[in-house]
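S.K.: have a look at this prediction, sequence included:
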Amino acid sequence: MARRTILLSLILGLLAAANAVPFDFYYLILMWPGAYCEDSDNGCCVPKYGYPSEDFFVRSFITFDLSINKAVVRCKNGSPFDYNKLDKIENNLNHYWSNIKCPATDGVNTWKSAWNSYGVCSGLKQLDYFNAALQLRKQADVLSALSDQGIKPDYKLYSTEKIKWAVSQKLGVTPGVQCRDGPFGKKQLNEIYLCVDTDAKTFIECPKLPPGLQCPAEVVFHPYFSWMLNTTSAFDANILLPTETI
């Protein structure tokens, strides 16, 4: 009887280990499209599905393991990407997890890459993985958090520390900030890094930020408007602009 109990405990332990979450937290990376449009050699294009939102986009939702100090990628226990499983949130993906690179794309390869790289390691179902990132983006509402503190996309220079502080006032955690080359020989706000618990619901203080996150003391917050996007042969230009639906 004791042997059977020990064997059962071992089996349950192995099952638990097999199903354990293989990472410590997520990076939710939010991209400011105005920075991409200004700095891209090829400009920016309206995706084939229509205009995205005039807001921060989800760029990545990354699983990260502190023990190896790397993102956890391409786990083998996840299911293959199935575009049809995203029907319920496709509209929101188009608006808030968008790809404005040129030439115009339909977004599917972007989402497929995200799922095959990180989603399969999350322990979540495909729909839940993407919906979690969208909901976190909405909860963060970085554009409003910055605006509430007088930080607006208007070509002005803003303190990098004030940008971090503005986001922390809303979320209670301090973000990472990434910059890229901007106008007037200055650096511009490009991406916001937020850390999320393994529950995919809760913002946490970042246990670690990528060493490559570098910004000067002051950065440009470049404007972004839908008219900045090139519409050449991308789609019918009469498509309506998006509205928040999640």
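M.R.: That came in fine, so what should we check first?

S.K.: okay, CA-based contacts and neighbour counts for the rest of this
M.R.: Will do.

S.K.: which SSE is the residue nearest to the spatial centre of the chain in?
M.R.: What sits nearest the mean C-alpha location of the chain, by C-alpha atoms, centre = their mean, is V58, with 3.1 Å. Using DSSP states H and E, V58 maps to strand 57-65.

S.K.: likewise L30?
M.R.: Going by DSSP H and E, L30 is in strand 25-31.

S.K.: between strand 57-65 and that strand, find me the angle.
M.R.: Relative orientation of strand 25-31 and strand 57-65, computed by axes from the mean of the first three to the mean of the last three C-alpha atoms, to 10 degrees: 160 degrees.

S.K.: hmm, back to that, packing partners of the strand holding V58?
M.R.: When contacts are defined as 3 or more C-alpha pairs under 8 Å, 6 or more residues apart in numbering; DSSP states H and E, strand 57-65 packs onto strand 25-31, strand 70-71, helix 90-96, helix 126-140.

S.K.: try it against this one:
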Amino acid sequence: MKTKATYFLFFALLVSNITYCTAQNSSGFHHFWLVQVWPFGYCLEVNCARNVTWFVLHGLWPVNAYEQTLPGTNKPDPGILASLEHDESLWDDLKKYWLSLSTRDGDRLKYFWPYQWRVHGSAQRRVKPPDYFRRAVELTKFTDLLNTLNRAGIMENGNIYRKVEFRKAIKAKTGYDPILSCVFSDGRYQLKEVTICVDADATNFIPCNPNKISRESCRNNIKFPAPSPTK
């Protein structure tokens, strides 16, 4: 009897430990989201200060295995800005591909990237700045979303296209289905954001969790909003 009780106690502890480890792993860093916004959909919800006629980075966000974003440490790192400014090529790329749409102020803009690290990038320890920023830009330049969609016949002209067409075009470039995000405006679901899943080293594309894709905010028909007049 004592032996049986000891066995059950051991088994319960083993199951408890496995459950705990699984929970820990699922809540910790697993991979990244490469999130890019189409300004003319994004700015339907947000008051934008500038017009940019290409997809821009919203961020490279650490997520767990269930595609849940992880909070950064929120601790400032005064060395980040200096390291970015020191790399002239990277600095120029950031000002084109990863800029804030909410300000034109150059002094405010340069603190935008340390902020991105503080609230997002610092949630993981695997890729440190400036590589974190460099790899995000390289992946964005490779995906070249606007030209990728244009080559598939999906034009930024305010027309309606099927969601499967957007998905097929982006998958042809990255190898995997993206997560599409839309804003509902003027009676239409309009493209706002494209999220592509990237491995923990921020170097290769990987499949996103199918459950996250199935819950995306876009419907079967998506409007690709046209650029608005320059502000």
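M.R.: Great, that's in hand. The structure presented is a predicted model; accordingly, all values stated were derived computationally and were not measured.

S.K.: TM-score for these two?
M.R.: Remark: TM-score between the superposed chains equals 0.76 [TM-score structural alignment, normalised by the length of structure 2]; 198 aligned residues with a C-alpha RMSD of 2.6 Å.

S.K.: just to revisit the earlier point, closest to T63 of structure 1 out of the helices and strands packed on strand 57-65 of structure 1?
M.R.: With C-alpha to C-alpha as the measure, strand 25-31 is the member of those nearest T63 of structure 1 (4.7 Å).

S.K.: what lines up against L213 of structure 1 once you look at structure 2?
M.R.: Alignment note (TM-score structural alignment): L213 of structure 1 maps to E216 of structure 2.

S.K.: now do the helices in structure 1.
M.R.: Taking DSSP state H, the helices of structure 1 run over residues 2-19, 33-39, 90-96, 108-117, 126-140, 142-148, 160-171.

S.K.: got CSV for these, with mean neighbour count too?
M.R.: Shown next, in CSV, are the helices of structure 1 (neighbours: other C-alpha atoms under 10 Å):
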stretch, mean neighbour count
helix 2-19, 11
helix 33-39, 23
helix 90-96, 22
helix 108-117, 18
helix 126-140, 19
helix 142-148, 17
helix 160-171, 19
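
S.K.: make JSON lines out of these and add distance to P52 of structure 1.
M.R.: As requested, those are exported to JSON lines (distance: least, C-alpha to C-alpha, whole Å):
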{"stretch": "helix 2-19", "distance to P52 of structure 1": "37"}
{"stretch": "helix 33-39", "distance to P52 of structure 1": "10"}
{"stretch": "helix 90-96", "distance to P52 of structure 1": "4"}
{"stretch": "helix 108-117", "distance to P52 of structure 1": "14"}
{"stretch": "helix 126-140", "distance to P52 of structure 1": "14"}
{"stretch": "helix 142-148", "distance to P52 of structure 1": "15"}
{"stretch": "helix 160-171", "distance to P52 of structure 1": "23"}
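
S.K.: roughly how far apart are the match of L213 of structure 1 and N204 of structure 2?
M.R.: Using C-alpha to C-alpha, to the nearest Å, we find E216 of structure 2 at a distance of 22 Å from N204 of structure 2.

S.K.: return the residue of structure 2 aligned against R180 of structure 1.
M.R.: Match for R180 of structure 1 (TM-score structural alignment): V183.

S.K.: check contacts around its match.
M.R.: The contact partners of V183 of structure 2, by C-alpha atoms under 8 Å, 6 or more residues apart in numbering, come to G41, Y42, L44, E45, Y189, Q190, L191, K192, S217, C218.

S.K.: now, the residues you listed that are in strands?
M.R.: Y189, Q190, L191, K192 (DSSP state E).

S.K.: who wins for neighbours among these?
M.R.: Highest neighbour count within those, by other C-alpha atoms under 10 Å: Q190, with 28 neighbours.

S.K.: pretty sure that one is touching I222, no?
M.R.: Yes - the criterion here is C-alpha atoms under 8 Å, and Q190 of structure 2 meets it with I222 at 5.5 Å.

S.K.: which neighbours do the two share?
M.R.: Common neighbours of Q190 of structure 2 and I222, using C-alpha under 8 Å, 6+ apart, are C182.

S.K.: quick check: the gap between K112 of structure 1 and A104 of structure 1.
M.R.: K112 of structure 1 sits 17 Å away from A104 of structure 1, going by C-alpha to C-alpha.

S.K.: for the helix ranked longest in structure 2, which positions count as buried?
M.R.: Longest helix in structure 2, counting residues (DSSP H): helix 2-27. Buried residues in helix 2-27 of structure 2, counting neighbours by 16 or more other C-alpha atoms under 10 Å, are found at S26, S27.

S.K.: repeat that for stretch 70-90 of structure 1.
M.R.: Neighbour-count burial for stretch 70-90 of structure 1 flags A71, V72, V73, R74, C75, G78, F81, L86, E90 (criterion: 16+ other C-alpha under 10 Å).

S.K.: just those residues now: which is nearest A166 of structure 1?
M.R.: A71 (27.3 Å).

S.K.: okay but that closest one is in contact with F61, surely?
M.R.: No - in this structure A71 of structure 1 lies outside contact range of F61 using C-alpha under 8 Å: 10.4 Å.
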